[in-house]
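Student: coordinates only, sequence not included:
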């Protein structure tokens, strides 16, 4: 299933997480695996898989409480290196 998750678009991921078809953690783990597998390409200067998992767990906790997830709830993002980050 993890390979299939990385093929989904933003809406499908958001709706799948909100509907309980899969968890935000499962999505984050699938995308983290893709980033790690492509490490030789140097596509990311800084990878933060642990932060992705923390954010995913927070989304899953909100869903478990029945709270609103937001428009991007459970959707991982990759940022181009032109932004300053900590």
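Tutor: Looks like it arrived, so ask away. Computed from a prediction, not measured in an experiment: that's the story for all the values here. Residues are numbered from 1 along each chain as shown.

Student: going by C-alpha atoms from here, please, whenever you check contacts or count neighbours.
Tutor: Will do.

Student: for residue 3, which non-adjacent residue is spatially closest?
Tutor: residue 30 (6.7 Å; Cα to Cα, 6 or more residues apart in numbering).

Student: can you pull the contacts of residue 26?
Tutor: Counting by Cα atoms under 8 Å, 6 or more residues apart in numbering, residue 26 makes contact with residue 2.

Student: here's the one I want to compare it with:
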């Protein structure tokens, strides 16, 4: 806040995964959202972020967003950040 005004959100690429992890979800639901095949099996007929997954696999050799979001989730759960936020 500045002089009683709420400042706009400042994007921080390094904290993106933290933001993605914070939606009040369980880890299993988050896994399903990121890639339903991880939960339902490789033959599951639906994909959530196919274009992103394909792009990152080409660029990084992995679905990078999935790894970063789940790592952020695990870190925030382990260090008590979720508990501090009432989750």
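Tutor: Sure, I can see it. The shown structure was predicted, so the numbers you read here are calculated from the model rather than taken from an experiment.

Student: could I get the TM-score for this pair?
Tutor: The TM-score (TM-score structural alignment, normalised by the length of the first structure) is 0.29; 38 aligned residues with a Cα RMSD of 3.2 Å.

Student: hang on, the earlier thing: buried residues in the helix or strand harbouring the residue nearest to residue 3 of the first structure, which are they?
Tutor: Per DSSP states H and E, residue 30 of the first structure falls inside helix 24-37. Neighbour counts using 16 or more other Cα atoms under 10 Å place 24-33, 35 of helix 24-37 of the first structure among the buried residues.

Student: please apply the same query to stretch 70-87 of the second structure.
Tutor: Quick answer for stretch 70-87 of the second structure (16+ other Cα under 10 Å): 70, 72-73, 76, 82.

Student: for residue 66 of the second structure, which non-adjacent residue is closest in space?
Tutor: Closest to residue 66 of the second structure by Cα to Cα, 6+ apart is residue 34, at 6.1 Å.

Student: now the residue nearest to residue 3 of the first structure: how far from residue 15 of the first structure?
Tutor: Applying Cα to Cα, to the nearest Å, the value for residue 30 of the first structure to residue 15 of the first structure is 17 Å.

Student: determine the set of other helices and strands touching the lengthiest helix in the first structure.
Tutor: In the first structure, ranked by residue count with DSSP state H as the criterion, the top helix is helix 49-64. Identification of packing neighbours for helix 49-64 of the first structure by 3 or more Cα pairs under 8 Å, 6 or more residues apart in numbering; DSSP states H and E yields helix 24-37.
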